[in-house]
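*Asks:* Next come a sequence and a model predicted from it.
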Amino acid sequence: LGSALLAASGKRLRVWAHGGHAAARHLAQVLGLSLFRELRQMRRPLTGPELPEPVVPAGVRIRTFVPGQDDTAWLAVNAAAFAHHPEQGSLTQRDLDDRKAESWFDPAGFFLAFKNDELVGFHWTKVHAEEQLGEVYVVGVAPGRQGGGLGKALTTTGLRHLAAAGLPTAMLYVDADNKAAVSVYERLGFTTYETDLMYRTES
């Protein structure tokens, strides 16, 4: 199957190995694929001691997303915060509308941070009802506003919201090479639950 995919794609192939198992590593090596991306799923319990109050930077206020009113500002900050990320950073109004139409979308779990009237960061949470999991779906801080504790404050705000909804566990996905984000999440009690690896042929 791997050889057939290589032939069909002209030897331009990207493959996810969920769980990063040894057999997948071996197959990738046999096919001549190199490791390109390491995506970690991290989890932490939401039960037990109450999460601390978020420490919001001076002059910043946090409120929830208002569909239609906040779309344009959110898309701009999302694009700037994830300019390096080919998937998240390229979201359009249509992409946002598609997500707002999903059954899981809940603006009460979509938090925006403002400095004066400028949107400077956000935390969008997601609930996986069947699995009883709350997800840190995406956290973004505008360039120039990073490093001041806003990301941690937004993440804590969202986690407290998920805990208040009665969810026992929170999860998130983060690229292993995003050291700053991994460090923030580890300090908030997250540990690696599973690792997914992407292999590719092109250099």
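*Replies:* Received, thanks. Numbers count the residues shown, from 1 in each chain.
*Asks:* When you work out contacts or count neighbours from here on, use the C-alpha atoms and nothing else.
*Replies:* Fine.
*Asks:* Can you give me the distance of the residue nearest the centre of the chain to Glu102?
*Replies:* By Cα atoms, centre = their mean, the chain has its centre lying nearest to Val138, at 3.7 Å. As for Val138, its distance to Glu102 is 16 Å (criterion: Cα to Cα, to the nearest Å).
*Asks:* Pasting the second one now:
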Amino acid sequence: LAESGRRLRIWAHGGHSAARHLAQVLGLTLFRELRQMRRSLGDLDLPDPVLPDGVSVRPFVPGRDDAAWLAVNADAFAHHPEQGSLTQRDLDDRKAEPWFDPAGFFLAEKDGELIGFHWTKVHAEEGLGEVYVLGVRSGAQGGGLGKALTTIGLNHLAGAGLPTAMLYVDADNKAAVSVYERLGFVTHETDLMYRTES
């Protein structure tokens, strides 16, 4: 606290009571609640995804789709300080990771324009498939595209033989939490971010 000039943000992974107590003692305030949600893929029996009229889905093509994806990501996550500010370099770094697989990176288009996406990720050692990032452009939200894209990604992960799917979502993103709960996800763990600044 002294070194930071009392401007500090701290994650408490698991949100345990001892961390809550320490935060209170230090005068830190709760700033963010991040939920890890999970569901089994072994019993995956979801209705077929229903895409809005005129919408088609295809895999991401590295190089060709980068700029369009970055623009939709920035729009969909304009409220999110980390995800919404990704740059080409950030995307290149992720494409260079051994887990990157464009076959599990789904793009939704309407009239040749990108309007949403679901980027999945596989944690092979843990046997987990992840809803890594899912976003819908602001003008295309509310029509069921997010649910359809989630279902497409979950079917992809189940088809790869993964037993469990997981995701991270901010607790205050009520719309996303509701979609995930209706798709069978339950909270597995909660991480809390505390901060010193008011």
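*Replies:* Structure's in. What do you need? Because the structure is a prediction, the values reported are computed rather than measured.
*Asks:* what residue of structure 2 takes the place of Thr72 of structure 1?
*Replies:* Under the alignment by TM-score structural alignment, Thr72 of structure 1 pairs with Ala67 in structure 2.
*Asks:* and if you look at Gly166 of structure 1?
*Replies:* Counting by TM-score structural alignment, the partner of Gly166 of structure 1 is Gly161.
*Asks:* and its match, what element?
*Replies:* Assigned by DSSP states H and E, Gly161 of structure 2 falls within no helix or strand.
*Asks:* And it, how far from Leu41 of structure 2?
*Replies:* Counting by Cα to Cα - Gly161 of structure 2 and Leu41 of structure 2 are separated by 8 Å.
*Asks:* again with Val122 of structure 2
*Replies:* From Val122 of structure 2 to Leu41 of structure 2 the distance is 13 Å (Cα to Cα).
*Asks:* between these two, what contacts are shared?
*Replies:* Leu157 (Cα atoms under 8 Å, 6 or more residues apart in numbering).
*Asks:* circling back: pretty sure the residue nearest to the centre of structure 1 is in contact with His123, am I right?
*Replies:* Yes. If you go by Cα atoms under 8 Å, Val138 of structure 1 and His123 touch, sitting 5.8 Å apart.
*Asks:* Map Leu134 of structure 2 onto structure 1.
*Replies:* Aligned partner of Leu134 of structure 2 by TM-score structural alignment: Val139.
*Asks:* Tell me who's in contact with the closest residue to its match other than its chain neighbours.
*Replies:* Of all residues not flanking Val139 of structure 1 in the chain, His123 sits nearest, at 4.4 Å (Cα to Cα, 6 or more residues apart in numbering). Applying Cα under 8 Å, 6+ apart, we find His123 of structure 1 in contact with 110-112, 136-140, 154-155, 158.
*Asks:* now with 7 Å?
*Replies:* 110-112, 138-140, 154-155, 158 (Cα atoms under 7 Å, 6 or more residues apart in numbering).
*Asks:* Which helix runs longest in structure 2?
*Replies:* helix 145-159 (DSSP state H).
*Asks:* Now do it: everything it contacts.
*Replies:* With Cα under 7 Å, 6+ apart, helix 145-159 of structure 2 has contacts from 41, 49-52, 104, 117-118, 120, 129, 136, 179.
*Asks:* name the element the corresponding residue of structure 2 for Trp16 of structure 1 belongs to?
*Replies:* Counting by TM-score structural alignment, Trp16 of structure 1 lines up with Trp11 in structure 2. In this structure, Trp11 of structure 2 sits in strand 9-12 according to DSSP H and E.
*Asks:* Okay, buried residues for whatever helix or strand comes next after that strand please.
*Replies:* Going down the chain from strand 9-12 of structure 2, the next helix or strand is helix 17-26, by DSSP H and E. Within helix 17-26 of structure 2, the residues that qualify as buried are 19-20, 23, counting by 16 or more other Cα atoms under 10 Å.
*Asks:* superposed on structure 1, where does helix 17-26 of structure 2 end up, distance-wise?
*Replies:* For helix 17-26 of structure 2, the mean deviation from structure 1 after alignment is 0.4 Å (mean Cα distance after the TM-score superposition for structure 1).
*Asks:* so what secondary structure elements neighbour the helix or strand following that helix?
*Replies:* Using DSSP H and E, the helix or strand that follows helix 17-26 of structure 2 towards the C-terminus is strand 29-40. Using 3 or more Cα pairs under 7 Å, 6 or more residues apart in numbering; DSSP states H and E, the elements in contact with strand 29-40 of structure 2 are strand 164-170, strand 186-195.
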